[in-house]
Every structure is written in structure tokens, then in C-alpha cells.
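Asks: Dropping the sequence and predicted coords here.
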Amino acid sequence: MATYVLIPGAGGESWYWHRVVPALRARGHDVVAPDLPADDDSAGLAEYAEAVVSAVGDRTGLILVAQSMGAFTAALVCARLPVDLVVLVAAMVPAPGESPGDWWANTGQPQAQRAADEQAGRDPDAEFDPVVRFMNDLPPDVVAAAMSRPPRDQSATPFATPWPLAAWPEVPTRFLLCRGDRLFPAEFQRRVVAARLGITPDEMDGGHLPALGRPAELVERLEAYQAESVRHRR
């Protein structure tokens, strides 16, 4: 069995994974889903990675699953711990020396989002609405639960922190994009992943938050990756 290490995106809340954790544990896996110090203005990417490393402790057989901005943290964890596999989910793939704040303009995300909105008939200049942008495919009860949680402000500190690695770690890596992602449109992700990781992403239906919107399918994808990883190591 594996140790799944589930790394959240901006906001840093392990709650994001609460529909995935019991399903993985029911299959016999160990699961670590730490909160990140996202509301701490003294914490940058190094502190985010430290939070994950501390939560992992001496566990082995690590599979890191990183959502969105969590990719920046996952790579730093790989530099410190023996990791069998990284799975990036609707993620931001960093470049050497690039901060999460610079990633958006460097990749052309604003233009890609605007084009996707226009093509879908959404107003690209509409006021930001998290339900429209992030939760478009979530069940109503999950949307209600997410919106009822006390707000946790994401500090700007890590967005100004350059990613310190010279290259993506030499760890087997899979990328899973969501075809209905309104933040990182599918065609945009196909381009960025190919350019920065040199791989073709896998694809599933759903929006930016598949652990909340499609947890069963996400778990099946993760389990398939885990089984393939085991075969390759034999």
C-alpha cells in the first residue's frame, strides 16, 4: 500500500481533500493531508514544504498529489524526501526562479481564461465569483459547505517567493487536467504542461476542484497511477 500525501492549493486547507481521504483509506492506504500556513505572512514556499515534510514524518512509499498552487510545494518536498510519484491535479507548473505571482503572466493564463470565457458565453469582465469560477460542477451541498466555512485569507508572501529549484525534480510525474476548469482552461494546460514538463497531461471531466466535485473518479485515477508506479518499480 502507498502513503498518499495530499497537498492543497491556495488557502492551504486540508478540508479540500475531505471527500478523497476516506476513500483512499478504505482501500488500505495511509493518507497525510496537512494544512499549509497559508494565512501566515511570515511563511513562504519553504515553510509550506516544511509543513508537508513534518506531517509525513518517517513514512515511506510516498505519492504526492498536489492541487493547483500546491505544485510549487510538492516539488520542494521531492527535494527533501524520497518520493515514488507526483500527481499534479489542475496545477500550476513552475519554472526555475519563477514565483507563483509571476506564473500567471509568464504562462499567459489571463488571456487564456478570457478567451475561454468568451467562447463559453461568460462575461470575461464580470466580478469574481468563486462559485462561478471554481465550483461550477460541485454538488449543491458541497458548495454550501464550502461557502459556510470561515474565510481563511491567503497570504501574499509565497506569491512573491521565487521557486528555487533548477528544474522539475527527477521523480515520475503525472498531470491530470480538468476539461471544465474555468481557471486553467484545458488547451492552456495542454500547452503549459508540454512546454514545462515535456509530457502529455491526462484529462478528466469537471472543474478546478475535482477532489470536491468528482472525488470517486479522482480516486480511481490516483489508484491507476499508483498501480502503474508499482509495476514500473518492479
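Replies: Here it is on my side, so go on. Numbering: from 1, shown residues only.

Asks: going forward, measure contacts between C-alpha atoms and count neighbours the same way
Replies: Noted.

Asks: So which residues of the protein form helices?
Replies: For the chain, the helices defined by DSSP state H cover 21-26, 45-56, 70-78, 100-107, 109-120, 130-134, 140-148, 186-197, 210-213, 215-233.

Asks: For the most centrally placed residue in the chain, give me its contacts.
Replies: Nearest to the centroid of the C-alpha atoms of the chain, with distances taken as C-alpha atoms, centre = their mean, sits Q67, at 1.0 Å. Residues near Q67 by C-alpha atoms under 8 Å, 6 or more residues apart in numbering: I7, P8, G9, L88, V89, A90, A91.

Asks: Now, those residues that are in strands?
Replies: I7, L88, V89 (DSSP state E).

Asks: For those residues, pick the one with the most neighbours.
Replies: I7 (30 neighbours; other C-alpha atoms under 10 Å).

Asks: if I look at it, how far off is D141?
Replies: To D141, I7 is 23 Å away according to C-alpha to C-alpha, to the nearest Å.

Asks: do the same with A115
Replies: 30 Å.

Asks: picking up where we left off before, of all the helices of the chain, which lies closest to F175?
Replies: Closest to F175 of these, according to C-alpha to C-alpha: helix 186-197, at 7.7 Å.

Asks: Which residues does that closest one contact?
Replies: Applying C-alpha under 8 Å, 6+ apart, the external contacts of helix 186-197 come out as 93-95, 107, 109, 112, 168, 175, 177-180, 199-201.

Asks: And that helix, how far out from the chain middle?
Replies: In terms of C-alpha atoms, centre = their mean, to the nearest Å, the centre of helix 186-197 is set 15 Å apart from its chain centre.

Asks: ok, and for it, which residues are buried?
Replies: A186, F188, Q189, R190, V192, V193, L197 (16 or more other C-alpha atoms under 10 Å).

Asks: Please compare the first structure with the one that follows:
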Amino acid sequence: MTTFVLIHGGGGSAWDWHLLDAELRGRGHDVVAVDLPVEDESAGLREYAETVVEAIGDRRDLVVVAHSWGGFIGPLVCDRVKADLLVMLTAMIPAPGERPADWWANTGFGKRDIDDPIGQFMHDVPAELAAEAMTRSREHTDKAMREPWPLDRWPDVPTRFLLCRDDRWHEPDFMREVVRARLGITPDEMDGSHAPMLARPKELADRLEGYLTGRS
């Protein structure tokens, strides 16, 4: 049995994973998904990672999946626990010493206005589900956004990047270049928006299981 450790993105919550959670458990796997302390003004990047590590406890056979802003946290968790694989899911890839708030400028992402969050992040998510996701959005405090990413190198863990071809936020051409520049690998790809765990949970579960069997 594999334990999938699911780390949500900025302003998200463990709820974001509930469809994927059910899909993975139905296939005989264990799942750890927690709310990062994004609303805690005293919490920094290490506290976010510690929240995940505490939830993992003594579980083994770990696959860590980090989504979007959670890409700053997934590698920190893998630096603390022994994971078999880190999957960066349309995620931000940090550089040593980089502040999360600087990532957009450092990578050339640029500044964008979010006039239509559902259209930009969840355009293929069923309307009622997307609306519920918006009601669950949480404010992200400044400390974790403005402190330097604490590792001086990428953790010693096999790493895959799963890119979404229909992502309107982390656009595919942009992310392909960031992945090659920062991880030195070619990303894997699937269809879907920035929220595949809500739009395509079965397909995403298939892809994650494929990493275990060598099919992906």
C-alpha cells in the first residue's frame, strides 16, 4: 500500500483533494491531506512543512504530491521524511533562497490580474463544484510568502513534474521551460486545467498509480 501525501496550493485546503482522496482510497491506498496553516500569521514555510510531517507520522511508502503554490512545501517535506517519489503537479518550483513572493518575477511569469478565477483556474471543473471551491478559498498571510525558501539544494528524492495542457494560469509553454531550467527534466503532461484533482480525479489517480508501476 502506498501513502499519497497531498499538499494543496495557496489559499486552498485539504478539501481540494476530496475526489482524488476517494479515488485513491478506493484503489487500496492511504491518503494524507491536511490544511496548511495559511491563515496563521506566525507560520512560515518550515511550519507549513511540519504540519504535513506531523500528519504523516510513522507512515512509509510515501508519494508526495504538491500542487501549485504547494510546490514550495513538497520538497521541504521530502527533506524531512523518506519519500519514494515527489510529484510536482502544475506546481511552482522554488530555487534556493527564493522568496515565494518573488517567484513570479524571477521566472518571467509576470503580473496578471485575476478577474475570473473560475475561468483561469477551474474552467473544466463542474460549475457547482467550482462554486463550492471558491467559497472555501482562504486568505494567505505574508510570512510564508516573504521568507526565503530554506533549502540550499533540491532534496534527494526522485521527482516528476505533471503539467496540465489546458492550464490557463501556469500556461504549458511557460511551465515546460521553467521545469527544464529548474529541475533539468522534461515534464509529463495530461489534459485539464489548473485543478485536475477536481476536474479529472480518476485520470489523475491513473497517472499517479502509473508512476508506481512504470506506466507513466
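Replies: Structure's in. What do you need? In this text the structure is predicted, and so the values were computed from the model without any measurement.

Asks: Looking at the helices of structure 1, which is nearest to A2 of structure 1?
Replies: Closest among the helices of structure 1, once you apply C-alpha to C-alpha, is helix 215-233, at 7.7 Å.

Asks: follow-up on the earlier one: now the two most distant members of the contacts of helix 186-197 of structure 1.
Replies: W168 and G180 (26.3 Å).

Asks: thinking again about what came up before, any idea how far S42 of structure 1 is from the residue nearest to the centre of structure 1?
Replies: 22 Å.

Asks: need the contact list for whichever residue in structure 1 pairs up with W169 of structure 2.
Replies: Counting by TM-score structural alignment, W169 of structure 2 corresponds to L183 in structure 1. Taking C-alpha under 8 Å, 6+ apart, we find L183 of structure 1 in contact with Q113, R133, F134, H208.

Asks: Structure 2: which residue goes with the last one?
Replies: Using TM-score structural alignment as the criterion, the counterpart of H208 of structure 1 in structure 2 is H194.

Asks: quick one on the thing from earlier: which one of A115 and D141 of structure 1 is surrounded by more residues?
Replies: Using other C-alpha under 10 Å, the more surrounded residue of A115 of structure 1 and D141 is A115, with 15 against 9.

Asks: Tell me how many other residues crowd Q109 of structure 1.
Replies: Q109 of structure 1: 18 neighbours (other C-alpha under 10 Å).

Asks: corresponding residue for it in structure 2?
Replies: Counting by TM-score structural alignment, Q109 of structure 1 corresponds to F109 in structure 2.

Asks: cool, and D153 of structure 1?
Replies: Under TM-score structural alignment, D153 of structure 1 pairs with E139 in structure 2.

Asks: residues in contact with that match?
Replies: Per C-alpha under 8 Å, 6+ apart, neighbours of E139 of structure 2: G11, V38, E39.

Asks: Report the separation between the nearest residue to the first one once chain neighbours are set aside and L6 of structure 2.
Replies: The one in question is G11 of structure 2. Computed as C-alpha to C-alpha, 6 or more residues apart in numbering, the closest residue to G11 of structure 2 that is not its neighbour in sequence is R138, at 4.5 Å. Computed with C-alpha to C-alpha, the distance linking R138 of structure 2 and L6 of structure 2 is 17 Å.

Asks: and the two? which has more neighbours close in?
Replies: Taking other C-alpha under 10 Å, R138 of structure 2 and L6 do not tie; L6 has more neighbours (24 against 14).

Asks: from memory the more buried one sits against V64, does it?
Replies: Yes. If you go by C-alpha atoms under 8 Å, L6 of structure 2 and V64 touch, sitting 6.2 Å apart.

Asks: Pull the number of nearby residues for R149 of structure 1.
Replies: Neighbour tally, R149 of structure 1, other C-alpha under 10 Å: 9.

Asks: close enough to count as contact, E23 of structure 2 and A205?
Replies: Yes. In this structure, E23 of structure 2 is within contact of A205 by C-alpha under 8 Å, at 6.7 Å.

Asks: Next, count neighbours for R27 of structure 1.
Replies: Around R27 of structure 1 there are 11 residues (other C-alpha under 10 Å).

Asks: do L24 of structure 1 as well
Replies: Applying other C-alpha under 10 Å, we find 20 residues neighbouring L24 of structure 1.

Asks: Okay, it and R221 of structure 1: tell me how far apart.
Replies: L24 of structure 1 sits 11 Å away from R221 of structure 1, going by C-alpha to C-alpha.

Asks: do the same with P8 of structure 1
Replies: 17 Å.

Asks: Then M135 of structure 1?
Replies: Noted for M135 of structure 1: a distance of 20 Å to R221 of structure 1, by C-alpha to C-alpha.

Asks: The two: which is more packed in?
Replies: M135 (23 against 16).

Asks: Quick check, the more buried one in contact with P210.
Replies: No. The criterion here is C-alpha under 8 Å, and M135 of structure 1 misses it with P210 at 9.4 Å.

Asks: and the closest residue to H140 of structure 2 other than its chain neighbours, what does it touch?
Replies: The shortest distance from H140 of structure 2 to any non-neighbouring residue, by C-alpha to C-alpha, 6+ apart, is to V38 (5.0 Å). Residues in contact with V38 of structure 2, defined by C-alpha under 8 Å, 6+ apart, are G10, G11, Y48, R138, E139, H140, T141.

Asks: Distance to E54 of structure 2 added to those, as a markdown table?
Replies: Formatted as a markdown table, the contacts of V38 of structure 2 follow (distance: C-alpha to C-alpha, whole Å):
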| residue | distance to E54 of structure 2 |
| --- | --- |
| G10 | 20 |
| G11 | 21 |
| Y48 | 10 |
| R138 | 22 |
| E139 | 23 |
| H140 | 21 |
| T141 | 21 |
